[in-house]
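Chemist: could you look at this predicted model? Sequence included:
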Amino acid sequence: MITYEYPFNERIRTLLRLEDLFDKAAYYLQAEGHLEHHVVLLTLFEILEVSRADLKMDLIQELERQRQTLLAFRNNPDISEEALSGALYEIEQASAALLAMTGKIGQHLRDNEWLMSIKSRAAIPGGVCEFDLPSYHFWQHHPAEQRRAALMGWLKPLLPLRDGLTIVLRLLRSSGRPKAQVAPSGGFQLMLGGSNAQMVRVTLRDGDPAIPEISANKYALNIRFTCPDGDLKPRACDREVAFDMTFCNL
């Protein structure tokens, strides 16, 4: 199955973007090559740009709200005490790590003049060539383990954000139940009547050549399916498309 997620507000949109960036950084950090490690550094700069000033407090408040919700299930015979205790412990650990973060998000990166010189050049197409940044070219020739240790040192202070948003998004995704839907002639519309949903997930069979283009707010949802041709140029689907749809809300 392949799932497309569409956030209904800027808060969830930011969390999804950061999740994608942290996943990318973790993936390329394991590689040995200097080109992959260059991607990690660029991804760090993107995390810096995407992280809002109020993100930390927003995550702390949401985790506390979820903790209070879970506490209400204490002594419920239908709920596994072991699983509940594990979930509460995870939330408490993530909250404590976020509270321990001091200063502005990513300030340790902003205070590093060498990194900021790379960041400013990276905004220019082809701006990090060896003749532009010879010191960065020198760093890229360090042993892979030495580069990885430096990258991990710059990434580590941001990991409480990753751990907090991972919990929040996992709870969000698990909050809904998928329902089978059909889009006749490739189009689907649903009136939501002021729904509190924060995200919709659209799931299709992997290999079904249909791509959902979603627009939505709390009052209406519109999905238009396109079918890519040989060069992936989208064209409107003129056939029935079956899919699962899940509304998610914390």
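Modeler: Received, thanks. Numbering: from 1, shown residues only.
Chemist: alpha carbons only for contacts and neighbour counts from here, please
Modeler: Will do.
Chemist: helix or strand next in line after the helix or strand that contains Leu70, which one?
Modeler: Using DSSP states H and E, the element containing Leu70 is helix 55-71. Per DSSP H and E, helix 55-71 leads on to helix 81-100 as the next helix or strand towards the C-terminus.
Chemist: the very next helix or strand once past that next one packs against which elements?
Modeler: Counting by DSSP H and E, the next helix or strand C-terminal to helix 81-100 is helix 107-110. Applying 3 or more C-alpha pairs under 8 Å, 6 or more residues apart in numbering; DSSP states H and E, one finds that helix 107-110 contacts helix 113-122.
Chemist: now do the buried residues in the helix it packs on.
Modeler: 115, 118-119, 121-122 (16 or more other C-alpha atoms under 10 Å).
Chemist: if I look at Arg74, how far off is Leu84?
Modeler: Arg74 sits 8 Å away from Leu84, going by C-alpha to C-alpha, to the nearest Å.
Chemist: swap in Arg147?
Modeler: Using C-alpha to C-alpha, Arg147 is found at 40 Å from Leu84.
Chemist: presented hereafter is structure B, for comparison with structure A:
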Amino acid sequence: MLQTVYYEQPLNERVRALLRLEFLFQQVNHAMRGNSAWDSRMALQGLFDILALTGRNEFKGDLLKELDRHASTLSRLRQTPGVDGPTLDGVLGKIEEVVNRIHGSDNQLQEAVRQTDFLSAAHKRSHVPGGSCQFDVPALYHWLQSSHCVRAEHLRGWLTPFGPMQDAVTLILQLIRESAEPRPEIAIHGFFQRGLDSGAPHQLIRVSVLVGRSCFPEISAGRHRFTIHFLDQPDPNSRAVRSVADIPFELACCAI
């Protein structure tokens, strides 16, 4: 079976933040499966970035508003002919469950993680190139000498207060991605452009291409249209140039 890879372009700041958070949670979860001190360093760096992205007081409220918006949109589908009622009820149940978890999350626990002296010291030095080596942050170096089990336990403890947030990010992006079916398209001489209905709640552009191609899509989007340029770069040491070939791909304009 041919494998495909997805390239995504967010169409508003909220989805942009969600995609970045999804990436960071994936980075941390992947790093925590490793046993080495380098894996723990990667997990910590992801945690620092999560703390930075979620530091706004209104971020929790933004997630709840987005979940409520999706619940309202989906609830209106109940009277639509042909809609699978049990499946719709299941999705609405998941949304309600995640909303309850967000409401039940303890902001004080999240703030306690932010105020941990060890994390604060390591985070400050992480902004300096090479600033987290052993002589810069001896406390970090000491912690990295601990066993994998000890480091993993600490990391899980720091991440646990952000679990409901991760669940919300995952569910919202799943609903957005599943709101549109991919359709086959062709970029003539590596170029494709299409208009967007400004009255529709477009959230995300998704482009899928076959794995192994030497080209990749560069997507730019505005309020009324989006453009895709396919660029050839078989060697990263060479500058990417616009493809002159007709490129088949699949496109999904996600709106919900």
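Modeler: Sure thing, it's come through. Computed from a prediction, not measured in an experiment: that's the story for all the values here.
Chemist: let me see the TM-score of these two.
Modeler: The TM-score (TM-score structural alignment, normalised by the length of structure 1) is 0.92; 250 aligned residues with a C-alpha RMSD of 2.1 Å.
Chemist: could the buried residues of helix 113-122 of structure 1 go into JSON lines alongside distance to Asn9 of structure 1?
Modeler: What follows is the buried residues of helix 113-122 of structure 1, written out as JSON lines (distance: C-alpha to C-alpha, whole Å):
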{"residue": "Leu115", "distance to Asn9 of structure 1": "32"}
{"residue": "Ile118", "distance to Asn9 of structure 1": "32"}
{"residue": "Lys119", "distance to Asn9 of structure 1": "29"}
{"residue": "Arg121", "distance to Asn9 of structure 1": "32"}
{"residue": "Ala122", "distance to Asn9 of structure 1": "30"}
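Chemist: circling back: with structure 2 overlaid, how far apart is the helix holding Leu70 of structure 1 on average?
Modeler: Its aligned residues in structure 2 lie a mean 2.3 Å from helix 55-71 of structure 1 after superposition (mean C-alpha distance after the TM-score superposition for structure 1).
Chemist: could you measure from Arg56 of structure 2 over to Ile50 of structure 2?
Modeler: 11 Å.
Chemist: ok, Gln203 of structure 2 next?
Modeler: 22 Å.
Chemist: Arg56 and Ile50 of structure 2: who's more crowded?
Modeler: Legend: neighbour count by other C-alpha atoms under 10 Å for Arg56 of structure 2 and Ile50, higher for Ile50 (20 against 10).
Chemist: so what corresponds to the more buried one in structure 1?
Modeler: Here Ile50 of structure 2 is matched to Ile47 in structure 1, going by TM-score structural alignment.
Chemist: that match: helix or strand, and which one exactly?
Modeler: Going by DSSP H and E, Ile47 of structure 1 is in helix 34-50.
Chemist: just want the angle from that helix to helix 113-122.
Modeler: Using axes from the mean of the first three to the mean of the last three C-alpha atoms, to 10 degrees, one finds that helix 34-50 of structure 1 and helix 113-122 are set 90 degrees apart in direction.
Chemist: just how off-centre is helix 34-50 of structure 1 within its chain?
Modeler: Helix 34-50 of structure 1 has its C-alpha centroid displaced from the chain centroid by 15 Å (C-alpha atoms, centre = their mean, to the nearest Å).
Chemist: buried residues of it, list them for me.
Modeler: Under 16+ other C-alpha under 10 Å, the buried positions of helix 34-50 of structure 1 are 34, 37-38, 40-48.
Chemist: now do that helix: everything it contacts.
Modeler: Outside helix 34-50 of structure 1, the residues that touch it by C-alpha atoms under 8 Å, 6 or more residues apart in numbering are 14, 17-18, 21-22, 24-26, 28-29, 31, 105-106, 119, 122, 140-141, 144, 147-148, 151, 155.
Chemist: cool, and stretch 53-67 of structure 1?
Modeler: 88, 91-92, 95, 98-99, 104-105, 161, 164-165, 168.
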